[in-house]
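Novice: Okay, predicted coordinates and the sequence, questions at the end:
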Amino acid sequence: MLKMVRAASVVAISCTLASAVLTADAGFAFGNDQSTALSASAIVVDAAQITADKQNVERLKSGEVTTRLAENGDIIFIPGSGQPVNTDSRSEYVDDVREESVAASSLSELVRMQDVSEPLDSEVRCLAGAVYFESKGESLAGQLAVARVVIARAKSGRFPTTLCGVVYQKSQFSFVRGGGMPPIATGSAHWSNAVAISRIALNNSWKSPVEGALFFHARHVSPGWRLTRLGSIDNHIFYR
């Protein structure tokens, strides 16, 4: 399902990427069992991606282009009105299928807008479980990136076609033991965030800084993968 996204949100995302600090760390990882919140989010992307983001920010501000979000999470640029865009505006683009809109100025605000009290089907629970165990101590951007990897795998044709199939695939996620997940503190803020992030990821409501990633590992290991590195967020490095 295609969802239209606000220019202001895309500008904010691009500015976050453009202001990220570049590092030259080698790939490291597998699994993340940390449970304490990080003091700050560390998002690192490639220099070429940052240059493109800066250019797209200027195109958005000038009104040369506007954007929409494709089902795979890619931002699609389409001709704009030619009028400068007020990036502080709360104006929204309406979803052309469900006629719903996203009116959040930040990912944290969008998380707060989610109804996490609704019953979860098995697929959402599997996705939220992956977010919870892999990244509950990380920033919301890091949690979203993990969720989008699981979804991207299910759509790739290279992995199982269901979210639960991806999560429980043998030897893929270190928290899966004996074909199941450890107990989850479902009354915790960590779980509420994981559920909210899962809903956002499934609805393509916010773009991950490493959209398109199919693999990730923790910084403290170096698996030597011959994959395209997309960037790092908090404790994880992402590849496709």
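Specialist: That came through, no problem.

Novice: Please count neighbours and contacts with C-alpha atoms only from this point.
Specialist: Will do.

Novice: for the helix or strand encompassing I13, packing partners?
Specialist: With secondary structure defined by DSSP states H and E, I13 is part of helix 7-18. Contact partners of helix 7-18 among helices and strands, from 3 or more CA pairs under 8 Å, 6 or more residues apart in numbering; DSSP states H and E: strand 43-45, helix 47-62, strand 65-69.

Novice: Okay, one more to line up with it:
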Amino acid sequence: MKFISKRVGASALAAIFVVSSFGASGSNAVAQDKAPAQAEQTVLESDQTQTAPAFAVPAAQSEVRFVMNEVVQELPEKAEVPESTIETQSDAVSLRELVGDVDTSGELSREMMCLAKAVYFESRGESLDGQLAVARVIVNRAESQRFPDDYCSVVTQRSQFSFVRGGRIPDPKRGTRAWTKAKAIARIAHRDMWDSPAHDALFFHATHVRPRWAGRLTARATIENHVFYK
């Protein structure tokens, strides 16, 4: 999953040559594509300004003089560390211990935020295993050719998650234990740090309903109040 935006800047180079009885003039455009550093989540852009070399020829002189302007490039104050480069090793012997070990203090990328919000709104009342299973479904869908290829598009896909309203995901109650757990579960699922009975599931529904599509799929696991299918 890659999310790339491009910005194009151009600078004109002009030179005028006057030699005895004839003259000529011309200009060229130089374009440079720039892509911001990334994530999820995921994600941060910084403005960069680059001035290309400018060439000038004084009219009163017979030889060409080249004048190069200083190249100015602003650097981002802080670069976000991609999720894929973060250490994924853990000696945790239980999912609960692993959730406690995962660092949730940093900012989430946009994609990781969508995944964590889905865990929070869809399954915060479930066990950690149930929350991880929901997160796995979203990760699996983003990796499947049958669904959109990023977490936010998967979560906001029409008629898929009831907490989404008008294509928008609501904000969680930040600072709560439920939100901290949801962020940890999202990172665990994204990095595939813990096995889940619903490891390859693409669908799920609550146990108190029986949708017609469920009969055409293979059940993978029933965890708490959800049934998961491949």
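Specialist: Now that the structure is in, tell me what you want to look at. Just so it is clear, the structure is predicted and the values come from calculations on it, not from any experiment.

Novice: what's the TM-score here?
Specialist: Remark: TM-score between the superposed chains equals 0.61 [TM-score structural alignment, normalised by the length of structure 2]; 144 aligned residues with a CA RMSD of 1.4 Å.

Novice: what about the helix holding I13 of structure 1, distance to the chain center?
Specialist: Chain-centre distance of helix 7-18 of structure 1: 14 Å, with CA atoms, centre = their mean, to the nearest Å.

Novice: residues in structure 2 aligned with it?
Specialist: Helix 7-18 of structure 1 lines up with nothing in structure 2 when matched by TM-score structural alignment.

Novice: Next: stretch 57-67 of structure 1.
Specialist: The aligned range for stretch 57-67 of structure 1 in structure 2 is empty, by TM-score structural alignment.

Novice: Same check on stretch 112-124 of structure 1?
Specialist: Going by TM-score structural alignment: stretch 112-124 of structure 1 matches residues 100-112.

Novice: distance between the ends of that stretch?
Specialist: One end of stretch 100-112 of structure 2 to the other measures 18 Å (CA to CA, to the nearest Å).

Novice: Aligned to V150 of structure 1, what sits in structure 2?
Specialist: Aligned partner of V150 of structure 1 by TM-score structural alignment: I138.

Novice: which residues touch its match?
Specialist: Contact analysis of I138 of structure 2 by CA atoms under 8 Å, 6 or more residues apart in numbering lists 115, 151, 154-155, 202.

Novice: Out of those residues, which end up buried?
Specialist: 115, 151, 154-155, 202 (16 or more other CA atoms under 10 Å).

Novice: Please identify the helix or strand for L115 of structure 2.
Specialist: Counting by DSSP H and E, L115 of structure 2 is found in helix 110-123.

Novice: and that helix, how far from structure 1 on average?
Specialist: Superposing on structure 1 and averaging over aligned pairs (mean CA distance after the TM-score superposition for structure 1), helix 110-123 of structure 2 comes out at 0.4 Å.

Novice: Roughly how far does T228 of structure 1 sit from L144 of structure 1?
Specialist: According to CA to CA, T228 of structure 1 and L144 of structure 1 sit 20 Å apart.

Novice: no no, L120 of structure 1
Specialist: The spacing between L120 of structure 1 and L144 of structure 1, counted by CA to CA, is 18 Å.

Novice: Which of these two has more residues huddled nearby?
Specialist: L144 (27 against 12; other CA atoms under 10 Å).

Novice: what about that one, distance to H190 of structure 1?
Specialist: In terms of CA to CA, L144 of structure 1 sits 13 Å off from H190 of structure 1.

Novice: and after the helix holding L115 of structure 2, which helix or strand comes next?
Specialist: helix 128-143.

Novice: matching residues in structure 1 for the helix or strand that that next one is followed by?
Specialist: Later in the chain than helix 128-143 of structure 2, the nearest helix or strand by DSSP H and E is helix 151-155. Taken onto structure 1 by TM-score structural alignment, helix 151-155 of structure 2 occupies residues 163-167 there.

Novice: Tell me which residues are up against the matching stretch.
Specialist: If you take CA under 8 Å, 6+ apart as the criterion, stretch 163-167 of structure 1 is touched by 122-124, 126-127, 130, 150-151, 153-154, 159-160, 173, 176.

Novice: switch the cut-off to 10 Å
Specialist: 122-127, 129-130, 147, 149-155, 159-160, 169, 172-173, 175-176, 179-181 (CA atoms under 10 Å, 6 or more residues apart in numbering).

Novice: before we move on, the earlier item: report the inter-axis angle for the helix holding I13 of structure 1 versus helix 47-62.
Specialist: 150 degrees (axes from the mean of the first three to the mean of the last three CA atoms, to 10 degrees).

Novice: Would you indicate which residues of helix 7-18 of structure 1 are buried?
Specialist: 7-15, 17-18.

Novice: thought L98 of structure 2 was touching D195?
Specialist: No: here L98 of structure 2 does not reach D195: they are 11.8 Å apart, not a contact under CA atoms under 10 Å.

Novice: anything in contact with each of those two?
Specialist: What both L98 of structure 2 and D195 touch, as defined by CA under 10 Å, 6+ apart, is the set I188.

Novice: Neighbour count for these two, which is higher?
Specialist: Shown here are L98 of structure 2 and D195; by other CA under 10 Å, L98 has more neighbours (18 against 14).
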